[in-house]
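[1] Could you look at this predicted model? Sequence included:
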Amino acid sequence: RYVMHNSLTWSEELGRYLFVWITFVGLPVALKAGAHVAIDLLLKKTKGRFHIAILTINAVATAILGIVIFYSGIRLVLLGVGQISSAMQLPMQYVYTIIPVSGLLLLFFTVTVYLEERAKALQGDK
């Protein structure tokens, strides 16, 4: 900016879009890694059917969130068709595409993590 006496008009927009993408990619990745903030005191104190019931309720709630993110993301992508970003002239549906992808990944990782945790809980009962 100071060397060429001209600032990059697209850099702020690119930073904003990358921040959105990183946030939506981080949601399912953090779930898979077990890095989400959680209150697991109840899970540590329970065993058996009650433990599995809590795991199931958590998985169902998270799966519903994944479905809502996917559905809302599809609607947003369709809304972005024909819109162009102001500085980069990028079609907005490309920016919004990460939202339904994130919802699907969240749903997939929710199922896999639930099945893994359920299997561990069932083995612990034996």
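    Okay, I see it.

[2] okay, CA-based contacts and neighbour counts for the rest of this
    Will do.

[3] residues in contact with stretch 68-83?
    For stretch 68-83, the external contacting residues (CA atoms under 8 Å, 6 or more residues apart in numbering) are 91-94, 96-104.

[4] what's the spacing between the closest residue to Ala87 other than its chain neighbours and Ala35?
    Nearest residue to Ala87, sequence neighbours excluded (CA to CA, 6 or more residues apart in numbering): Trp10, at 5.0 Å. Distance of Trp10 to Ala35, computed by CA to CA, to the nearest Å: 33 Å.

[5] before we move on, back to that, buried among the contacts of stretch 68-83? Make that a PyMOL selection.
    Selection of buried members from the contacts of stretch 68-83 for PyMOL, criterion 16 or more other CA atoms under 10 Å:
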select buried, resi 92+93+96+97+98+99+100+101+102+103+104
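
[6] Which of the contacts of stretch 68-83 sits closest to Ala61?
    Checking the contacts of stretch 68-83 against Ala61 with CA to CA, the nearest one is Gly103 at 13.0 Å.

[7] Can you name the residues that contact that closest one?
    Gly103 is in contact with 28, 65-70, 73, counting by CA under 8 Å, 6+ apart.

[8] take the one below as the second:
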Amino acid sequence: MKVLKIIRDSINRVIENISIIMLTLMVLVITYQVFMRQVFETSPTWAQALSLFLFLWVGFLGVSYGFREKTHISVEVFYNVFPSSLKKAAALFNTLLIIGVGVVFTYYGFQFALSSMSVNLPGLNIPTGYEYMIIPIAGILMIFYGLVSLFKMEDAAGDQVINGEKEGN
């Protein structure tokens, strides 16, 4: 369990750092694009393609982060009135759904990214498949976080549970 905790924490740090860098870069690129359009009445051809690329990556990393932090949309009005046995069943079903969606993202996302490798992104001149490679990456992350939740490394509050004892994040 300690090895999985180290792996999970390392993945979390990498995702957070990549997201911060990409979001910052996206803001800078869009700011540059707007400045160029307003001041010089021209817009660089690569700016829109790069901002869309970064937006997709940040968005899909955000999806996997949402599953990790359990901040995805849920209907808690009904869940809160369930008895504890039904809450456990619903939590298990939710986790299995997350893993299932992760499998779909991984399988079909990888096929989609590979099929898009022959077409280049306009303005960036890189294969479009790189833009869509985030879909299977997000799927793998969803599967990983679902398995972590399934093996009860985390309780409902997101605290670590190792050998029955809680540990802070």
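    Received it, and whenever you're ready, just let me know what you need. Given the structure is predicted, the values throughout are model-derived calculations rather than measurements.

[9] Quick one: map the residue nearest to Ala87 of structure 1 onto structure 2.
    Aligned by TM-score structural alignment, Trp10 of structure 1 pairs with Trp46 of structure 2.

[10] same question, Ser102 of structure 1
    Checking TM-score structural alignment: Ser102 of structure 1 goes with Ala138.

[11] Would you confirm that that match contacts Leu61?
    Yes: at 6.1 Å, Ala138 of structure 2 counts as touching Leu61 under the criterion of CA atoms under 8 Å.

[12] Tyr114 of structure 1 - how many residues pack around it?
    18 (other CA atoms under 10 Å).

[13] and what of Val77 of structure 1?
    When neighbours are defined as other CA under 10 Å, Val77 of structure 1 has 18 of them.

[14] next one: Pro83 of structure 2
    Pro83 of structure 2 has 9 nearby residues by other CA under 10 Å.

[15] and what of Met26 of structure 2?
    The burial count assigned to Met26 of structure 2 is 21, neighbours taken as other CA under 10 Å.

[16] If we ignore the residues flanking it in sequence, what's nearest it?
    Counting by CA to CA, 6+ apart, the residue nearest Met26 of structure 2 is Ser51, at 5.4 Å.

[17] roughly how far apart are that neighbour and Glu41 of structure 2?
    In this view, Ser51 of structure 2 and Glu41 of structure 2 are 19 Å apart by CA to CA.

[18] Comparing those two, which residue is more hemmed in?
    Using other CA under 10 Å, the more surrounded residue of Ser51 of structure 2 and Glu41 is Ser51, with 20 against 9.

[19] Contacts only, for the more buried one.
    26, 29-30.

[20] Could you report the separation of it from Gln33 of structure 2?
    10 Å.

[21] Map Leu92 of structure 2 onto structure 1.
    By TM-score structural alignment, Leu92 of structure 2 lines up with Thr56.

[22] Give me the next element, helix or strand, following the helix or strand containing Asn17 of structure 2.
    Element membership for Asn17 of structure 2, per DSSP states H and E: helix 2-40. Going down the chain from helix 2-40 of structure 2, the next helix or strand is helix 45-69, by DSSP H and E.

[23] Mean per-residue distance, the following helix or strand past that following helix versus structure 1.
    Toward the C-terminus, helix 45-69 of structure 2 is succeeded by helix 76-79 as the next helix or strand (DSSP H and E). Mean deviation of helix 76-79 of structure 2 relative to structure 1 after superposition (mean CA distance after the TM-score superposition for structure 1): 2.9 Å.

[24] Contacts for helix 76-79 of structure 2, please.
    Outside helix 76-79 of structure 2, the residues that touch it by CA under 8 Å, 6+ apart are Lys87.

[25] which part of structure 1 lines up with that helix?
    Going by TM-score structural alignment, helix 76-79 of structure 2 sits over residues 40-43 in structure 1.

[26] same deal with stretch 6-21 of structure 2?
    Stretch 6-21 of structure 2 covers no residues of structure 1 once aligned (TM-score structural alignment).

[27] So which bits of that stretch are buried?
    Quick answer for stretch 6-21 of structure 2 (16+ other CA under 10 Å): 8, 15-16, 19.

[28] Could you pull out the buried residues of stretch 92-112 of structure 2?
    Buried residues in stretch 92-112 of structure 2, defined by neighbour count with 16+ other CA under 10 Å: 95-96, 98-106, 109-110, 112.
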